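In: Fold the following, please.
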Amino acid sequence: MLLSLMIFIPLLGMVAVLLLPRESEELVKRVTLLFTLIPLALAVYLFISYDRSTAGTQYVTNVPWIDAFNIQYHVGIDGLSVTLLLLTALLGPICVIASWRNIEKGIKAYMALFLLLETGMLGFFAALDLFLFYVFFELTLLPMYFLIGVWGGPRREYAAIKFFLYTLFGSVLMLVAMIAVYLNSNIVNGVAEGARTFDIPTLITLAATQGHALANSDFQVWVFVGFFIGFAVKVPIFPFHTWLPDAHVEAPTAISVILAGILLKMGTYGLVRINMAMFPQGLDHFTDGIGFWGNSLALLGFINIVYGSFCALAQTDFKKLVAYSSIGHMGFVILGLAARNDSGITGAILQMFNHGVISAMLFLLVGVLYDRAHHREINGFGGLGTRMPIYTGITTLAFMASLGLPGLSGFVGEALSLLGAYERFKFLTILSTIGIVVGAAYFLWTLQRVFLGTLNPKYEALPEINGREILTLVPLGILTIVLGVWPNFAIDMFRESVTNLIDVLNAI
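Out: From the prediction side, this is the model:
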C-alpha cells in the first residue's frame, strides 16, 4: 500500500493543481512542491527499511485489474527498483524548485504535466505486470512531449515531435513483442494449458521452464530484439540516439534534468528487468562472443562510448556537450550489462544511478548560466571563475565526477563496468577506454574556456549562483561525494538482485 501511495500521490497532486485558480501561481508551485516532497519522504523510508539480505520483491501489492486478460495491478520493489525510485523521487522536488523562476507561462499546466510525468516514472520502476509496465512506460510520453513542445526553446516543436516519433516507434515494437509473450505464455510442448499471463515474475519462471514456448531460443531472440529496440530508443543506443541532443537543447532546464536523470534510465532498467531476466537465451545470442552477433551488444556499447565522447568534444553549445556526454556514459552501462558477470552488471547498475545524479547536476548548472547570460556558447564566456567562484567550484565538482575522477561517484561505476567487460570482451574494452580520455578532454577544455582566462567585460556584472539554485545542487553534490568514497551505500541495495540475475543467466 505504501508503494502505491508513493506512485499515485503525484497524480492526486495533479488533480489538486488543476482545481486551483490559474492566477494563483505561487500557490500552484507550493502545492506541486508538497506533492513531490511526499513521494521523496516515502522513497527514503522504503530505501531505509528495504531488507538488503534478500533478492525477492518487497512491499508487494497484487490485485486483479482486467480479469478478461488476466491483467493485474502488481507492484513491488527489489534492490534495483528501490534505488531508481529514490533517484526519481529526489529529482522531483529539485526540478520543481529549479522551475520556480524559470517557467513564466502556463505554470498551472506545466506543474500538472510534471506531476503526471512523475507518476509514470515511479509506476514504471515499481510495475511487476508487463501490461502495467507498458502503461506506465507510455504514460511518460505525452507529458514529456508537451513539456518540451510548449515550454522549450525556439525549435521546441521539432524536438518534441522527433522525441515523440522515436519513442513511439520503439513502443510499437515493444507492444508487438509483449503481445507475442502474452499469447505464448500458456503454451507447453505445443499445447495450451491454463490461463495466459502478463505477470513478470511468472513469465521469468516460465521462460526458464523446459518445453515451454517462452523457453524456445528462437522465440527469445525475436522478442528480445523487439523489447531491445523499444528500450534502446530511451537509453539511447546508437543509431536510435539522434532525438536526444535536440530534445535536451530545446527542453527547459528541469525537463532536461528528468530526461537525463530518469528517462534514460528507464531504457537500461527495462533491459535488465525484461531483456536479461526474461529472455536469457536471447541475451546469450548477442553476448556469447561468437561471431558478429555474439559481440553485437558490447559493440553497441563501445560505439556509444566513442561516438558520444567525440561528438561532445566537437560541441560549442554547453547543453549539447552535456547531452552527447550522456550518450557516451550510457555506453559504459551497455558494455557492463553485455559482460553478464558480477562486476559488469554491478558497475552498470551503479553507473545508472551515478549518471542520473551527475547529469542532473550538469544540466542544472548549464541552466544557471543560461538564465544569466541567455546563451550557452562555450567560446562566448571566459574568466567566470573570478566572477562566480561558488558556481565554478560546484561545476568543477560535477565535471570531475563525470570524467571519472577517483573519489567521486563517476569513477566506481565505470571502473566496475570496464573490469567486468574485460573478462569477456578484452579488445573492445581496451578500445572503450578512449572514451574516458576524450571525456577528460572535453570537460577540462570546457572548464578552461568558460572559467579561466580573462573575464569577458560583458559579464562583469554577472550575479553569483543564488540560494535557490544552490539548494537544488547540494543534495546531488553530497551524493556525488558519498557514492565516490562509499559506493557500497548503493551496491548493497542491489547486490542480491544482481546475484539472482546472474544465476538466471548462468542457468541457460
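
In: When you work out contacts or count neighbours from here on, use the C-alpha atoms and nothing else.
Out: Noted.

In: ok, longest strand in the chain?
Out: Under DSSP state E, the strand in the chain containing the largest number of residues is strand 58-66.

In: now it: how far from the chain's centre is it?
Out: Chain-centre distance of strand 58-66: 25 Å, with Cα atoms, centre = their mean, to the nearest Å.

In: Please apply the same query to stretch 262-278.
Out: Chain-centre distance of stretch 262-278: 9 Å, with Cα atoms, centre = their mean.

In: Next, the structure of the following sequence, for comparison with the previous one:
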Amino acid sequence: MTGKLLSLAIWLPILAGLVVLATGGDKRANVARWLSLIGALAGFLVTIPLYTGFDMLNGGMQFVELKPWIESYNINYHLGVDGISMWFVLLNSFTTLMVVLAGWQVIEQRVGQYMAAFLIMSGLINGAFIAQDAILFYCFFEAMLIPMYLIIGIWGGPNRVYASIKFFLYTLLGSLLTLVAFIYLYYQADGSFAIADFARLPLGMTAQTLILVAFFFAFAVKVPMWPVHTWLPDAHVEAPTGGSMVLAAITLKLGAYGFLRFALPIVPDACRQYAWVFVLLSLIAVVYIGLVALVQTDMKKLVAYSSISHMGFVTLGFFMFAGGTQMNSFAVEGALIQMISHGFVSAAMFFCIGVMYDRVHSRKIADYGGVANKMPIFASFLMLFAMANSGLPGTSGFVGEFSVILGAVQVNFWYAVAGATTLIFGAAYTLWMYKRVIFGDVANEHVAELTDVNKREFLVLAVLAVTVLGMGLYPKLFTDVMHVSVNDLIWHVSQSKLH
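Out: Predicted structure coming up:
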C-alpha cells in the first residue's frame, strides 16, 4: 500500500467529495457533514505514513509512482515527495479536516456542495505538491482554482462575485506564461516534461531570464508578492471562514513552493543574478504591507495583509544568496518553517475571526470591545495565536522568522534590520487589534450577548494551539525532515549551468 500513498492522498479526498455531492440537497445536510468529516479524516490519515515512513537521510524523491498518461507527448502520471514537499501535503490534509469542523454548524445552505468543494480542492492541491511531471503539475495547479472560485463566489460576502472573479483572473492569467515556459523546456529536454529533466538542462542566460519572468508571474501572484498582491485582501474579506483558512494556510504556499521546485533548480543563474529584485520586493512586502496592516479597521483585512507581510519573509529567505553565489541554508530552512507556521497561525486567526463573526455578524474592530468578559476561553486562545502572529519566542511564528533573520545577517546586515521590522509591526497591528477587540469594558449589547466557544470550536482551537506551541517548542521535528533535501537543492543551485 505504501506504493500508492501519494495517489491516495490525491484521489481519496476527491472521491469523498464526489460522494458528498451525491447526497443531494440540504434535506440530507447532516449526512453530508458526517461523510465530509469521514472523508477529511481519512484523507489526513493516509498522509501520516508519508512522515513515519520517510527516510530523512535521503534528499531525493520518495514514495515515487510513475505511469504513462499521454504517451504520444511523453506526459506521465509521475508522483513523488521529498523533505520539502512532504510537510505541505500533511499541512493541506490537516487544514481540510479543520475546515470541515469549522463549517459544521455555520454553513446551513448547500452544505454538501460546500464540503465537497473543500474535499476536492484538498486532493487537487496535494496533486500540485506531489506532481513530478510539469503538465501534471499545471493541471492540478489550475484545477484547484475552480473549487476556491466557487467557495468565494457562492458562500462569500456581499462583494463575493467581484472578489472571486478577481482571484480567478489574477491567478489564471499569471499561470499561462508558465505553460509557455514548460513547452519550451519540453523541446529543450528532448521531449520530456519531467521536472527533474528540466533541472538538468544547460540553458543560456537569455533563456533562463525569460523563463524566470514566466515563473515569476505565475508564482509571485500566488504568494502573493508586492505589487501583485491586491487580489488577496478582497478574496479574504469576501470568503467564508473555511475559504480564508485554506487560502492563507495552503494556496499561498503553492506560489512559494513553485519558486523552490521550478525557478531555483531550473534557472539558477537567472535566480542568482536577479535575486536582488526578489529581495527588494520581499522587503517592501515585509515593511510596507506591515504598515498597511496597521491602519486596517476590518479584522479579516488586517490578517490578510499580515499574511502578505509574512509571506514576504518566505521569498526573502529563498533568494538570500550568500556572497551572491551560494543559497543560504539558514534562510531557506527558516522560510520553509515560516510557511508551515503561517499555515497553522493564519488558519487559527481566521477561524477566531469567524467565531466572532458568527455571533456578531461584523468584522469591524470598532464593533467589539470587552470580549474577554463574555468569552474568556476564546480570549485565551486568541491571545496565543496573536502572540504567534507577532513572532513570540516559544511559538511557531518565531522559529522561521528568526532563522531567516540569521541567514540575512550573513548576507547583508541591513537586510536583516529591514526584515526584523516585521517583529515590531507584527506585534503592533496584531496586539493593537487584540487590545481593542478583547480588553476593556463590554462595548455594546452585541458583545454583552456573546457566549463562549462550544465543544466543536474548542476542539478546533485546541488542536491548532497544540500545533503552534509544538512547532515553537520543538522545531527539530520539522527541520530534520527537510534538512537533506534543502542541502541537495542548495548544492544543485550552486553548480552553475553556464559554460
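
In: related to what we said a few turns ago, which part of structure 2 matches the longest strand of structure 1?
Out: Mapping strand 58-66 of structure 1 onto structure 2 (TM-score structural alignment) gives residues 62-70.

In: Next, the mean deviation of that stretch compared to structure 1.
Out: Superposing on structure 1 and averaging over aligned pairs (mean Cα distance after the TM-score superposition for structure 1), stretch 62-70 of structure 2 comes out at 0.5 Å.

In: Give the buried residues for that stretch.
Out: Within stretch 62-70 of structure 2, the residues scored as buried using 16 or more other Cα atoms under 10 Å are 62, 63, 64, 65.

In: got it, and stretch 315-323 of structure 1?
Out: Neighbour-count burial for stretch 315-323 of structure 1, counted by 16+ other Cα under 10 Å, picks out 315, 317, 318, 319, 320, 321, 322, 323.

In: Which stretches in the stretch 401-508 of structure 1 count as helices?
Out: Secondary structure of the stretch 401-508 of structure 1, counting by DSSP state H, counting those that start in this stretch: helices at 409-424, 426-432, 434-451, 467-485, 488-506.

In: The third one aligns to what range in structure 2?
Out: Read it as helix 434-451 of structure 1. Alignment of helix 434-451 of structure 1 against structure 2: residues 421-438, by TM-score structural alignment.

In: Give me the mean deviation of the following helix or strand past the longest strand of structure 1 from structure 2.
Out: Per DSSP states H and E, strand 58-66 of structure 1 leads on to strand 71-77 as the next helix or strand towards the C-terminus. Strand 71-77 of structure 1, aligned to structure 2 and superposed, deviates on average by 0.4 Å (mean Cα distance after the TM-score superposition for structure 1).

In: about what we covered before: and for the match of strand 58-66 of structure 1, what's in contact with it?
Out: Identification of contacts with stretch 62-70 of structure 2 by Cα atoms under 8 Å, 6 or more residues apart in numbering yields 2-6, 50, 54, 74-82.

In: contacting residues for residue 173 of structure 2?
Out: Residues in contact with residue 173 of structure 2 (Cα under 8 Å, 6+ apart) are residue 218.

In: Within the helices and strands, which one has the aligned partner of it in structure 1?
Out: With the correspondence set by TM-score structural alignment, residue 173 of structure 2 lines up against residue 169 in structure 1. Using DSSP H and E, residue 169 of structure 1 maps to helix 156-183.

In: so how far is that helix from its chain's centroid?
Out: Chain-centre distance of helix 156-183 of structure 1: 17 Å, with Cα atoms, centre = their mean.

In: returning to that earlier point: any buried residues in the match of helix 434-451 of structure 1, and which?
Out: Buried residues in stretch 421-438 of structure 2, counted by 16+ other Cα under 10 Å: 422-423, 425-431, 433-434, 436-438.

In: One more: stretch 231-242 of structure 1?
Out: If you call a residue buried by 16+ other Cα under 10 Å, then stretch 231-242 of structure 1 has these buried ones: 231, 232, 233, 234, 235, 236, 237, 238, 240, 241, 242.
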